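**Student:** Got a predicted structure here, sequence first:
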Amino acid sequence: MGRSDVRPSRSSPLAWGVLGLWLLVVVLALPLAGQLGESTEDEGVDYLPASAESTEVARLTELLPGGDTTDLLLVAQRPGGLTAEDRALVERRLERIDALFDVAAGDPAAAGVVSGDGGTALHPFSLGELGEEEQGQAVGEIRELIADPPQGLTLALGGPGALGVDAEAVFESIDVTLMLATAGIVAVLLVLTYRSPLLWLLPLFAVGVAAVAAMALVNGLVSWFDLTVTTMSSSIMTVLIFGAGTDYALLLVARYREELRRLPGAGEAMAAALRGCGPALLASSGTVSLGLLCLTFADLNSSSGLGPVGAVGVLCALAVMVTLLPALLVLLGRRVFWPLVPRHGESRATGRDTFFARLGSSISRRPVTVLVGGTLLLGALALGTFRLPGPLAEQDNFTETPASVRAMELVADAFPERSGQPIAVLADADHAQEVREAALATDGVAEAEAGREGGGWREIQVFATDPPESEGEQATVDALRERLAELPEAKALVGGPTAQTMDLADTASHDQRLVIPLVLTVVLLVLAVLLRALVAPLLLLAAVVASWGAAMGLGGLVFGPVLGFEGLDAQVPLLSFVFCVALGVDYGIFLMHRMREEALNGADTRTAALDALRTTGGVIASAGVVLAATFCVLAGMPMVVMAEMGFVVAVGVLLDTFLVRTYLVTSASWLLGRRVWWPGPLGRRPAAPGQRAAVDAVPAGAGPRGDAG
């Protein structure tokens, strides 16, 4: 071909218009996108079930006098017993704290609570109402005051206020780290995929535009509909935009490259590429978005808020990848692919020597062996779910233990006879004494102290005899709820960290029973409409559910024994299921849509299955690696819930990309033949005499060439 093959195509007014429109969107959206961080809410109540009893306690407690105080606990410990000098030092530090800060409750310089062996002393106190930034500064200054104690003496700051500050510090570190790490990984993978000094920049730029637009839209949803957006949901949105957006770009660019070899102009090649892969992209984004929107039916606040946030991210990624990216590619012409410029009229690599062609040939020779072997492997991996750890306690939700959690661990070790954190009970103020007496008479209760009063409610702090969030304390919570239910006039509510963990587990179980069938139904309907069949969608659904089960099983083998996680966050099973199914089925959509296209063009189903694997294998493998890599970034975040979910989704995507989609779906399609399209027209159409037949020989006993059935 001549030099005209590498010259940019004639500038398209439509392409320039699309580019200008998106630049205007970015200019308008940037200020709103920058405000999203201020709209995120990471209070404990934002991660609790909307209708749970413990959530109601948390809300009402904030309204009581002193509900906005910063509750802290200074812990002093020396093995072998605190000395007189230790006590004097602690008293001076506490007096300094009292002088510097507005101490709203508790006498910092009081003797405190001393353990039975005399080695540990607790000094609880509360600071007055402080803003989030002021609270962080106060905790930081107090930690500086108690730093560098004498050798052998340990001083630590704990309590809900310190734990909240440490959690907020973790949340603040997530956004920027996640964005930079995800962009870096995607950039490296795009360079390796395209092997071009320019082409990789276009999808990355488009993803950045999608991220800005999505953050601005989500910030608008917060203002217009009072949507709850947590750091976790905004982080997952970022991962989805980069992962799904890059996947869409890979599929579009691969098809565009094909069409550039077939057609002379960049504009007409792009139009053909959009016609060819557009339905698959729409079905893919629709599947993910609708699957995520099913989460709005969840009772857990953080899960229900994640649904629309994630859907906005995916739809913005789709909008950019089918408008802005095509415009950029058309304006730059063929030379954007340099040095591997696709030339009009050159043949593409369609021979049998390509990796996925050889893979398809091996599958066609032993389809039953491949299908049975792969299924058994997934089943074996899924057995690891029996090794999944129990519920994750609040203090264990960090991959690196913060100072406040270490302080509470000292308390738990020094006072094994009682819980170091109270079970919060709220009751009608007129019946508070009756409730306190009933609590004291409940098995497992060590103490019950009347607390603050306001708005007709009285707070009662109940201390269990068992350690925090242990099975024993959970039994005490159940017993309290049963006992206080016998006093309906008291309107007593039981909350606190342990009750929240229990309510989270119950709500997560309820949400799974509700949302999982809904997701499966929605995905099945989308697939049925796209593929005009029922068997193929059921096959794809079964495959992705199996890959999710195997990924959860691997999590059971890794979370505790390898990573040292103390529990499984209650949100992980449901959220990972939605992502594994909705995202994993994408690759089945790309494969099956191309397979159906080949069948409509005259190939029998078996030939279509092998052609689809050969033509889409490379791009889908690249897309799977990119998506898994973005979720691996999530797995590296400092919160256990993100690490666990990132691990499960990344492993699930890789299993779906390299095992389920490549081997199981292809071998099952080969064995089913045209029955895979039942009850659609392709499933009823007999093989025509001149129809292209399978190119690979089938061994004896494997069935005839061409369509089965």
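**Tutor:** Yep, it's here.
**Student:** Only C-alpha atoms from now on, for both contacts and neighbour counts.
**Tutor:** Fine.
**Student:** hang on, residue 446 in a strand?
**Tutor:** Yes - judged by DSSP: H, G, I helix; E, B strand; the rest coil, residue 446 forms part of a strand.
**Student:** Quick one: end-to-end distance for stretch 634-647.
**Tutor:** Distance across stretch 634-647, first residue to last, is 8 Å (CA to CA, to the nearest Å).
**Student:** Would you mind pulling the contact partners of stretch 218-234?
**Tutor:** 32-33, 35-36, 39-42, 46, 171, 174-175, 301-302, 305-306, 309-310, 312, 642 (CA atoms under 8 Å, 6 or more residues apart in numbering).
**Student:** Could you count how many residues lie near residue 385?
**Tutor:** 17 (other CA atoms under 10 Å).
**Student:** ok, for it, nearest residue in space, not its chain neighbours?
**Tutor:** Distances taken as CA to CA, 6 or more residues apart in numbering put residue 553 closest to residue 385, at 4.2 Å, once the chain neighbours are dropped.
**Student:** repeat for residue 276
**Tutor:** That would be residue 255: by CA to CA, 6+ apart, it lies 7.6 Å from residue 276.
**Student:** Quick check: the one you found touching residue 277?
**Tutor:** Yes - counting by CA atoms under 8 Å, residue 277 is a contact partner of residue 255 at 7.2 Å.
**Student:** quick one: which of those two has more around it?
**Tutor:** Neighbours were counted for residue 255 and for residue 277 using other CA under 10 Å; residue 255 has more, 22 against 19.
**Student:** Count the neighbours of residue 687 for me.
**Tutor:** 18.
**Student:** how about it, secondary structure?
**Tutor:** Quick answer, by three-state DSSP: residue 687 is coil.
**Student:** how close does residue 314 get to residue 86?
**Tutor:** Distance from residue 314 to residue 86, by CA to CA: 58 Å.
**Student:** alright, now check it against this:
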Amino acid sequence: MPWLVLGLWVAVLAAVGPFAAKLADVQHDRVTDYLPASADSTQVAKIQEQLPGGQSTELVLVYHRDSGLTAADKATAERQVTTIAGQHTLNGTPQGIPSADGTTLMYPVASNEPGSDEDKRDALVDDVRHVAHSEGGLTVEVGGPGALNTDAAGVYNSLGGPLLYTTVAVVAVLLILIYRSPLLWLVPLVVAGIADYLSMGVAYGLNQAFGTSVSGQSSGVMTILVFGAGTDYALLLVARYREELRRIERPYDAMRAALRGCGPAVLASSGTVAAGLLCLLAADLNSSRGMGPLGTVGVLCALVAMLTLLPAILVLLGRRVFWPLVPAYGSTPKARRSLFSAMGTSAGRRPLAVLAGGAVLLGALALGAFNLPGSIKQEDSFVDKPESVAALQTLARGYPDRGSQPIDVITPADRADATLATVRGTQGVADARKGRTGNGWTEISVIAADAPQSAGETRTIKELRDDLKGSYVGGPSAQQIDLEDTNARDRLIVVPIVLASVLLILIALLRSLVAPLMLVAAVVAVWGAALGIGGLVFGPLLGFEGTDPGLGLLSFVFLVALGVDYGIFLLHRMREESIRGAEPVAAALSALRTTGGVIASAGLVLAATFAVLTNMGLVQLVELGFVIAVGVLLDTFLVRTYLVTSASVALGRRVWWPGRLSKAPEPLRPSERQPEPV
């Protein structure tokens, strides 16, 4: 049987291999991949792709000298811009706009050269940066939406290799420390790598069959989930297999018993994660909605690999895979007072006091969420400041009262003149000009009188949208407004769906209403506390100027879905002990003693895999990885070990209400009692 499983996996990988290699070909990090599906700014970006030349690549060349630009500086700028115009097809002739203090000169540049939007954008930005270089004390920077998008795409494109290698290295180190075996650590790691390869092929298939979007963010999270969740399942299975090898002689029979024992918990655990992630399909934000299917693919591929391939390999390797700590048949583990036994005893003595103390601590930490910085601006979204951000900052200093990036208005071609007149008459508009026309639409480029993403520019964008019925208003600043509005809407819709889905799965597994409600309340409290810690760290310690509008929703989905995992491991074992006749307190403490080490190991691995995101170059990824990693650690070492155990002890049999385990066993009838010894 194990050989048959291996053969099936070889066949599956042979079939999937050609598709897995193509996933990178369908990965895109276009503006529309990260925007709300129904927003004005998204419609603008889509229509711009259909106009002659496709979506515009808009840049700003910024020339600056602190002591004031000289005549030679201006001549250099003119020469460089002329060279760029000779090498590329630009929209009109770029005109220099000097700052009032004479220190800065900016040249807005736009191009609609043919070719793939991403490829032509990156090629244009690279070429412009090659030509427009600093010299003789004159600082030259290339900024604008096109340069920002190129720099962001560079970060996303770098996620694949470094993210995978770092994740594998982190998991490998932790498995070596956990298993203390020269061979055992390698088996789950190899199986997780195979699951990741399978997930890439399946993700490509979804893209081809259903058009599922694949971005650098979603594919990176998929890899993290494969290794993080997959290793968690492996830890639980290997721990149970080790137990059964002491009771059962043949490894094959011991593995069957292990799968029967922990299989339901692993299935329910993966089910909650998959259900939670699929709820993201209800989101309007394209990046969130695209993450749902890919994350689900990662979890399910990890599940299938860990419940089929991993058992087959372990059985074929036999007991020797555990060397030097081989679980001999008929042996008993060395009795020693474990940390989790001590923690369970302390929680069991005064459960209400422990519960109250934990609730106060989590509540106090959650207050830190009020210290989270506001929505992040484009220029603040990079950990290390690239050239495009430096250009934005130079523009902000040189033109404090002027817009430096366009607001794009798309209007029906037959109303273009009327729309242009309305735009020019709108308060806060400094300049407006007609652009391209095609497919029944006309593009109007608008420059606001106020700085980008300021309150004044935001007010201008909203007034344009109110006045221009039937037209669309987009551009970088409008996209930020739409992101904030859509994330607020998505939270109201997705959060209740996630909670309902997870509750239904828990109720079906635990056959109780009280236990599922207890687990869900615990993970929601953990989410609040993790966000609160983020509020105490992001601004004061890391110097971040803002938070991603999607942080609350994505961290909620991941922490609720993944956090419930450990509750399932603990309460499923507690339920097993109760079925065997253990009293509620004994069942709770026994479950913590037997699963505490596994849960701690799993939590460390999962937290470490998400912590890998904190080493990436975008603030949004750093914040997401930090909140999830901190939340998993809180859940592992505080909530599962202390609070859930204490609540189970305090509630007693009521934790299983209204199931049959909530009722005290009926006393034996006289005829069933054993005779008293003489």
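**Tutor:** Arrived safely. Computed from a predicted model, the values in this text were never measured in an experiment.
**Student:** Can you pull the TM-score for these?
**Tutor:** Once superposed, chain against chain, the TM-score is 0.96 (TM-score structural alignment, normalised by the length of the second structure); 667 aligned residues with a CA RMSD of 1.6 Å.
**Student:** that older thread, of residue 314 and residue 86 of the first structure, which one has the most company?
**Tutor:** residue 314 (29 against 19).
**Student:** which residues of the stretch 401-550 of the first structure fall in strands?
**Tutor:** 423-428, 445-454, 457-464, 493-495 (DSSP state E, counting those that start in this stretch).
**Student:** Residue 652 of the first structure maps to what in the second structure?
**Tutor:** Mapped onto the second structure by TM-score structural alignment, residue 652 of the first structure lines up with residue 631.
**Student:** Pull out the buried positions in the helix or strand containing its match.
**Tutor:** Here residue 631 of the second structure sits within helix 619-634, counting by DSSP states H and E. Within helix 619-634 of the second structure, the residues scored as buried using 16 or more other CA atoms under 10 Å are 619-634.
**Student:** Flag every buried residue along the helix or strand following that helix.
**Tutor:** With elements assigned by DSSP H and E, the helix or strand that comes after helix 619-634 of the second structure is helix 645-651. Buried residues in helix 645-651 of the second structure, counted by 16+ other CA under 10 Å: 645-651.
**Student:** Which residue of the first structure is paired with residue 245 of the second structure in the alignment?
**Tutor:** Residue 245 of the second structure maps onto residue 260 in the first structure, by TM-score structural alignment.
**Student:** still on that earlier bit, narrow the contacts of stretch 218-234 of the first structure to those in helices?
**Tutor:** Per DSSP state H, helices hold the following members of the contacts of stretch 218-234 of the first structure: 32-33, 36, 39, 171, 174-175, 301-302, 305-306, 309-310, 312, 642.
**Student:** which one of those sits closest to residue 431 of the first structure?
**Tutor:** Distance to residue 431 of the first structure across these (CA to CA) is lowest for residue 301, with 31.3 Å.
**Student:** which residues in the stretch 251-400 of the second structure form helices?
**Tutor:** Taking DSSP state H, counting those that start in this stretch, the helices of the stretch 251-400 of the second structure run over residues 251-278, 286-304, 310-317, 339-349, 351-366, 387-398.
**Student:** In stretch 180-199 of the second structure, which residues are buried?
**Tutor:** Applying 16+ other CA under 10 Å to stretch 180-199 of the second structure flags 181, 184-185, 187-189, 191-199 as buried.
**Student:** Skipping its backbone neighbours, what lies nearest residue 336 of the first structure in space?
**Tutor:** That would be residue 199: by CA to CA, 6+ apart, it lies 5.6 Å from residue 336 of the first structure.
**Student:** Aligned to the one you found, what sits in the second structure?
**Tutor:** Match for residue 199 of the first structure (TM-score structural alignment): residue 184.
**Student:** any idea whether that match is helix, strand or coil?
**Tutor:** coil.
**Student:** follow-up on the earlier one: which residues does the residue nearest to residue 276 of the first structure contact?
**Tutor:** By CA under 8 Å, 6+ apart, the neighbours of residue 255 of the first structure are 273, 276-277.
**Student:** can you tell me which of those stay in contact in the second structure?
**Tutor:** Among those, the ones still in contact in the second structure (both residues aligned by TM-score structural alignment, their matches' CA atoms under 8 Å) are 273, 276-277.
**Student:** any chance of those in CSV, with distance to residue 543 of the first structure too?
**Tutor:** Formatted as CSV, those follow (distance: CA to CA, whole Å):
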residue, distance to residue 543 of the first structure
273, 28
276, 25
277, 22
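**Student:** and which of these is nearest residue 583 of the first structure?
**Tutor:** The nearest one, if we look at those relative to residue 583 of the first structure and count by CA to CA, is residue 277, at 16.8 Å.
**Student:** what span of the first structure lines up against stretch 552-565 of the second structure?
**Tutor:** So stretch 552-565 of the second structure sits over residues 573-586 in the first structure, by TM-score structural alignment.
**Student:** Off-centre distance for that stretch?
**Tutor:** Centroid separation for stretch 573-586 of the first structure versus its chain: 10 Å, with CA atoms, centre = their mean, to the nearest Å.
**Student:** what about that stretch, how far off from the second structure?
**Tutor:** When the second structure is superposed, stretch 573-586 of the first structure averages 0.5 Å from its matched positions, counting by mean CA distance after the TM-score superposition for the first structure.
**Student:** again, but for stretch 231-245 of the first structure
**Tutor:** Relative to the second structure, stretch 231-245 of the first structure is 0.4 Å off (mean CA distance after the TM-score superposition for the first structure).
**Student:** residues in contact with the residue opposite residue 42 of the first structure in the second structure once aligned?
**Tutor:** With TM-score structural alignment defining the correspondence, residue 42 of the first structure maps onto residue 29 in the second structure. Residue 29 of the second structure makes contact with 153, 156, 215-216 under the criterion CA under 8 Å, 6+ apart.
**Student:** can you rerun that using 6 Å?
**Tutor:** By CA atoms under 6 Å, 6 or more residues apart in numbering, the contact list for residue 29 of the second structure reads residue 215.
**Student:** Over to residue 407 of the second structure?
**Tutor:** 446, 475.
**Student:** cool, and the one 3 residues further on?
**Tutor:** Going by CA under 6 Å, 6+ apart, residue 410 of the second structure touches 442-443, 471-472.
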